[in-house]
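Trainee: missing the sequence, but the structure's below:
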């Protein structure tokens, strides 16, 4: 399904199976040992009977974990209290999600998903900050679409256009280096993400990558066996067989990497952004026109 092979899935499985070891367990050797022994009751059966490996003793695991206890202790705190105190003091607190809506374990293209809540609601469950404290939800979306790993991808390109987008946008996995799957902008997915997350602002990145195209296709709906879907089909089988309904927008040839205001963009680039904004269900507040930190156009401030 596209896993990085770093053990994230098994760690989440242990959490849900209630056999996971938490950081606070490092500070109570008796509890740590009980939990390790309980986990090994399951793990050793898998190691020995399924994978034909030797069993692991509780002593070696406990000794290894305890070696980190004092090193970690100064970094452990009641982070929910810490964050809420900061909010009460009027500080700005930013949560960042490391995955995307379509990889969310509940709302993504299950089972081709990550193991966690990657949507905005996960910020509350993961941090202990109530959802009523989240006053701005910023979604990041490229001017085209990419995905790493398996799963439905209606606008995916398998031709020279896909190779061009991947090469020009340097679309390779940050962790694994794997080539990303690429396709045209998918407005129904963006609308879905806006609804699921309660997105207030979109940051549209990599607009510069599309420079030089005579026409830019945009997916505005799906065709499933002759039936039009303006939003994501509720049945994943339908989504898997969905074909994009495309509309085409005039491209531009100008270099937009030095643009710092919306008016600096060529008219066709402005029209493309405004069309995406209208389709996406929320405003596009920031536009990326290059990889550097200052290569952005700010239409609306993200922090009041």
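Mentor: Done, it's in. The structure displayed is predicted, hence computed values, not measured ones. Residues are numbered from 1 along each chain as shown.

Trainee: Only C-alpha atoms from now on, for both contacts and neighbour counts.
Mentor: Will do.

Trainee: helices or strands up against the longest helix belonging to the chain?
Mentor: Criterion DSSP state H: the longest helix present in the chain is helix 29-45. For helix 29-45, the packing partners by 3 or more Cα pairs under 8 Å, 6 or more residues apart in numbering; DSSP states H and E come out as helix 58-66.

Trainee: Check the offset of the next helix or strand after the helix it packs on from the chain's centre.
Mentor: Using DSSP states H and E, the helix or strand that follows helix 58-66 in sequence is helix 69-72. Offset of helix 69-72 from its chain centre (Cα atoms, centre = their mean, to the nearest Å): 31 Å.

Trainee: ok, now stretch 62-70?
Mentor: The answer for stretch 62-70 is 32 Å, by Cα atoms, centre = their mean.

Trainee: can you give me the end-to-end distance of it?
Mentor: Using Cα to Cα, to the nearest Å, the end-to-end distance of stretch 62-70 comes to 14 Å.

Trainee: What are the buried residues along that stretch?
Mentor: Neighbour counts using 16 or more other Cα atoms under 10 Å place 62, 65-66, 69 of stretch 62-70 among the buried residues.

Trainee: Alongside the first one, take a look at this:
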């Protein structure tokens, strides 16, 4: 039995979709363990494109069990819509192939409203959220007023839970200039969510049985390490833990059952939304990277900010998140540059730093210290062996390994899953 935890090592959007699809073919069980429908994977299989936000990547492969764990916050409407969209492409999604944790917290309209009201009221201080209610749903979970999927089974208890939820949200809505919402509207919304109950299960038990049976398990994270609520560029972060350790709590499984951690890492750096970005290139270089890399968000379509590879940030993600190996993606986007730059340290108020400081004010002031390396003119697109890569590209990859302190286990050279150089199979025992 083997298990692999897949996380992003930057600010998300590292190209996890292709990698998790490649790994899901080798896995028996695929688990989403945090986040919501504010992040997505794009899978391209036999020329068909699947855009997934909540559904684990294994759902498009026959014979795989997909699980949405308790660490996720679930928008029932978004899930049912996504299931319908996948079915239209010929994928059979049933309660036998998809399980949802019965204790998962629900995202409701009040959460989406609050998310958007706050962003609108924040002006230049807005975080840049997707406005899909993820943050407010996590707040309610921690505040012990969330309505969970299992609550839909207890009709007699539901009225009190709705009252408690609205006592909190209507006070906030009034303060933000919005009309209060009545209990009947929430009850009607919950009624429409009842079809999700068909997928509800004590998924921690299902996973325990899979572990005992020696099945391969893939734990699939969303976003990236630098968006982690503790370890990221706070407050410009997501509302959950995005590091590998969350896989245990977010799936209901002991940490001893987690195997290797694979950090998906883009060969340059991108970010969606607001917040610090030391290596950002708001110039023709950034435009070139964005155009060649088709840098638009899977979920929102927002244009991504682009910049040079930040080895300091990735090294920090490796050390803080326990990453064992990297899946380096989008190497082909760097084709044709005469020279490339890699951030090897920061400067803050005249002092050299080997890490990104925790303070928001300091993060905004750090300046990158670059090392310039030779680029390459020959295409790397579609390469499937080291021998097909230009020598300069191989040097770039090896230097990245040295700077971040982790080996490259997989190297991706195009969106197609077969265009992958496998160095070390993450599922090896």
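Mentor: Looks like it arrived, so ask away. None of these values were measured; they are calculated from a predicted model.

Trainee: After superposition, what's the TM-score here?
Mentor: The TM-score (TM-score structural alignment, normalised by the length of the first structure) is 0.95; 302 aligned residues with a Cα RMSD of 1.4 Å.

Trainee: hmm, back to that, what's in contact with the longest helix of the first structure?
Mentor: For helix 29-45 of the first structure, contacts defined as Cα atoms under 8 Å, 6 or more residues apart in numbering pick out 19-21, 25-26, 54-58, 61-62, 66.

Trainee: do stretch 419-429 of the second structure as well
Mentor: With Cα under 8 Å, 6+ apart as the criterion, stretch 419-429 of the second structure contacts 1-4, 26, 216, 260, 262, 381-386, 408-414.

Trainee: May I see the PyMOL selection of the buried members of those?
Mentor: A single PyMOL command selects the buried members of these (16+ other Cα under 10 Å):
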select buried, resi 1+2+3+4+26+216+260+262+381+382+383+384+408+409+410+411+412+413+414
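
Trainee: taking the contacts of stretch 419-429 of the second structure one by one, which sit in strands?
Mentor: Judged by DSSP state E, the subset of the contacts of stretch 419-429 of the second structure located in strands is 3-4, 260, 262, 408-412.

Trainee: I'd like the residues you listed as JSON lines, with distance to residue 330 of the second structure appended.
Mentor: Below are those laid out as JSON lines (distance: Cα to Cα, whole Å):
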{"residue": "3", "distance to residue 330 of the second structure": "25"}
{"residue": "4", "distance to residue 330 of the second structure": "21"}
{"residue": "260", "distance to residue 330 of the second structure": "22"}
{"residue": "262", "distance to residue 330 of the second structure": "16"}
{"residue": "408", "distance to residue 330 of the second structure": "13"}
{"residue": "409", "distance to residue 330 of the second structure": "15"}
{"residue": "410", "distance to residue 330 of the second structure": "12"}
{"residue": "411", "distance to residue 330 of the second structure": "8"}
{"residue": "412", "distance to residue 330 of the second structure": "6"}
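
Trainee: among these, which two are most distant?
Mentor: For those, the farthest-apart pair by Cα to Cα is 3 and 412; their separation is 21.1 Å.

Trainee: Where do the helices of the stretch 101-250 of the second structure begin and end?
Mentor: If DSSP state H, counting those that start in this stretch is used as the criterion, the helices of the stretch 101-250 of the second structure fall at 109-122, 134-142, 155-175, 183-192, 203-212, 246-251.

Trainee: So which of the ones you listed is the most surrounded?
Mentor: Of all these, helix 246-251 carries the top mean neighbour count, a mean of 22, counting by mean count of other Cα atoms under 10 Å.

Trainee: For that helix, give me the average deviation versus the first structure.
Mentor: Comparing helix 246-251 of the second structure with its match in the first structure after superposition yields a mean distance of 1.1 Å (mean Cα distance after the TM-score superposition for the first structure).
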